[in-house]
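Peer 1: Dropping a prediction and its sequence here:
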Amino acid sequence: MTLALPPLVDHHCHGVLRRSPDAETFASYLTESDAPAAPGTSFFDTQLGFAVRRWCPPLLGLEAHCPPGRYLERRRELGTDEVTRRLLRASGTGTYLVDTGLPGDLTGPADLAELGGGEARTIVRLETLAEHTADAAHGPGLFLEVFDHAVTAAARTAAGFKSIAAYRHGLGLAPDPPTPNEVRAAAGRWLDARAPGGRLDDPVLLRHLLWSAVRTGLPLQLHTGFGDPDLRLDRCDPLLLTDFIRAVAPYGCPLVLLHGYPYHRHAAYLAHAFTHVYADVGLALSHTGARAGAVLAEALELTPFGKLLYSSDAYGLPELYLVGARVFEEALARLLDTWTASGAWSAPDGERVAHLLAAENARRLYGLGSAP
């Protein structure tokens, strides 16, 4: 079926590079690996690499699937701002919810909104907020006081919070809030051992961060499933969050399980079983490319249709915004064609669910109001 979708709400994304990358840097954004490609191979030879070559060259005046070298040459000819503007606007994204916790010379939410012709809100990454607090506040008492104020202040304007506890420790954290004495002791140990700019990986403090966000009532995004080799994938199964999910339920805080792959069916079960749990498969769809329909179909086996959200998880390259949108739309259209042709779904229901996934679920969850 032909989908007439509203402007997408990309509920989890990042900034893009302000300067044109060289060929090696560009290719590094086509993988979650933090290592170079194996000798004689290229990260362009991946599902994501092929998707970039399919969807992006025509926006720059080239034929689809043109060689990577020609594409990168054309990119340099046009300049970073022009390429970013073309690709973002062609993605059909109307709202960007931007995780600003990654380092580097990246565009912020306002820049994305201007270049993309949409609107943007901030998602506050808890670990980054705590680390910046530690850089400025000395001693455990002051650190905890300033962090608490920072969370309260952020909650006034942010669309939600985000945690990468999956990277820093894994998701098998104790589910309940730590006591004030436990938190203060953990803060003292961490600050005493921390080098300038050191990252937060203490499990007691990670729990404190999570519960600080939970108490605001804003949506809390949690990385689950695959990512770069800085994590242990076996510690990122969302089922490890089950007791935490139960403990959070009385607080009215929505939990959003990001990515999931290859545990996306586990995330779907949790969204099915718990009222306050939502899911997305954004990063998984881009990286599975031509197989994205299979992943999306598996996510839709159990996830209630009002609780699955669209995201691109784009980072660094504006190409990833376009690819995220196109892969999602194509995968969804093919699934709906199959399900409506068989009679399992009606065409009106298919259209309605498509609108839910593309934008309406996120608008409702994050309190964004009606589409502009």
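Peer 2: On my side now, so go ahead.

Peer 1: Could you use CA atoms for every contact and neighbour count after this?
Peer 2: OK.

Peer 1: buried residues in stretch 199-208?
Peer 2: 199, 200, 201, 202, 203, 204, 205, 206, 207, 208 (16 or more other Cα atoms under 10 Å).

Peer 1: ditto for stretch 215-222
Peer 2: 216, 217, 218, 219, 220, 221, 222.

Peer 1: hmm, who's touching that stretch?
Peer 2: Contact with stretch 215-222 is made by 152, 155, 159-166, 213-214, 251-258, 365-366, as judged by Cα atoms under 8 Å, 6 or more residues apart in numbering.

Peer 1: second one coming, line it up with the first:
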Amino acid sequence: PPAPGAVHTAARCWLAAGAPRLTDPVLLRHLVQLAVATGRPLQLHTGFGDPDLRLDHADPALLTDLVRATADTGTDLVLLHCYPYHRQAAYLASVFPHVYADIGLTLTHTGPRAAAVLAEFLELAPFGKLLFSTDAYGLPELYVVGSALFRTALATVLGDWTASGAWSAEDARRVGAMIAADNARRVYGLSDSRADRTCG
């Protein structure tokens, strides 16, 4: 963690510059340290997204040192977006117990190839480490499109595995439920509102 004096100096410089995006390494280290100390899941944007990013700097594999440094903190790291580095994100999720990959935005932007990209995630990432989201914003239609693309891609991948005889229909349903909702409920500490209604 940076020294308090360095944080104050960096904050003054950043505020004086009026920069729209925080890029100062001292402030970033300070904020990441504070976030990790909360013990709550820390979401990290990786891969493509905003037009002002450098895509070659958005490869989640570049976070390996941070991932190692946070391994024993009790804080989960959730890699968002990931594409076109989804295999690197899946790899990190496979080798570090506290790393998860959110497939939101990736499937929405890959459209007709969504099933192929989801299958590539599943080549490396354990089923309990992938989380669904639409990553929708702005237009309500984006939530519908994101959900539909996910359902179609997941049904295609799991349907192929079931049709080949590699999986049972029960296994496919269980893994589908994990990725669609159960993993996110576990990572973010959310309750199942349906269970709450039946048990309450």
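Peer 2: Okay, I see it. Treat the numbers as computed from the prediction; the structure is a model and nothing was measured.

Peer 1: Could I get the TM-score for this pair?
Peer 2: Once superposed, the chains reach a TM-score of 0.92 (TM-score structural alignment, normalised by the length of structure 2), with 194 aligned residues with a Cα RMSD of 1.3 Å.

Peer 1: could you flag which of the contacts of stretch 215-222 of structure 1 are buried?
Peer 2: 155, 159-166, 213-214, 253-258, 365-366.

Peer 1: Can you lay out the buried residues of stretch 215-222 of structure 1 as CSV showing distance to residue 238 of structure 1?
Peer 2: Output for the buried residues of stretch 215-222 of structure 1, formatted as CSV (distance: Cα to Cα, whole Å):
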residue, distance to residue 238 of structure 1
216, 22
217, 21
218, 20
219, 16
220, 14
221, 12
222, 9
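
Peer 1: Pick out whichever of the residues you listed sits closest to residue 237 of structure 1.
Peer 2: For these, the minimum distance to residue 237 of structure 1 (Cα to Cα) is 11.2 Å, reached by residue 222.

Peer 1: and that closest one, that's in a helix?
Peer 2: No: secondary structure of residue 222 of structure 1 (DSSP: H, G, I helix; E, B strand; the rest coil): strand, not part of a helix.

Peer 1: Could you find the counterpart of it in structure 2?
Peer 2: The equivalent of residue 222 of structure 1 in structure 2 is residue 44 (alignment by TM-score structural alignment).

Peer 1: ok, the counterpart of residue 64 of structure 2 in structure 1 to residue 197 of structure 1 distance?
Peer 2: Matched by TM-score structural alignment, residue 64 of structure 2 corresponds to residue 242 in structure 1. Look at residue 242 of structure 1 and residue 197 of structure 1: by Cα to Cα, to the nearest Å, they are 32 Å apart.

Peer 1: Which of those two has more residues huddled nearby?
Peer 2: In terms of neighbours (other Cα atoms under 10 Å), residue 242 is the more surrounded of residue 242 of structure 1 and residue 197; the figures are 14 against 10.

Peer 1: Please report how far that one lies from residue 9 of structure 1.
Peer 2: According to Cα to Cα, residue 242 of structure 1 stands 27 Å off from residue 9 of structure 1.

Peer 1: what helix or strand is the alignment partner in structure 1 of residue 185 of structure 2 on?
Peer 2: Aligned counterpart of residue 185 of structure 2 in structure 1: residue 363 (TM-score structural alignment). Secondary structure assignment for residue 363 of structure 1, by DSSP states H and E: helix 361-365.

Peer 1: Check what contacts that helix and list those residues.
Peer 2: 9, 11, 219, 254, 306-310, 368-371.

Peer 1: just checking, which of the residues you listed belong to strands?
Peer 2: Applying DSSP state E to the contacts of helix 361-365 of structure 1, the entries found in strands are 9, 11, 308, 309.

Peer 1: Mind telling me what the third one corresponds to in structure 2?
Peer 2: With TM-score structural alignment as the criterion, residue 308 of structure 1 lines up with residue 130 in structure 2.

Peer 1: mean offset of the longest helix seen in structure 2 relative to structure 1 (after superposition)
Peer 2: Determined from DSSP state H, the single longest helix within structure 2 is helix 141-163. For helix 141-163 of structure 2, the mean deviation from structure 1 after alignment is 0.6 Å (mean Cα distance after the TM-score superposition for structure 1).
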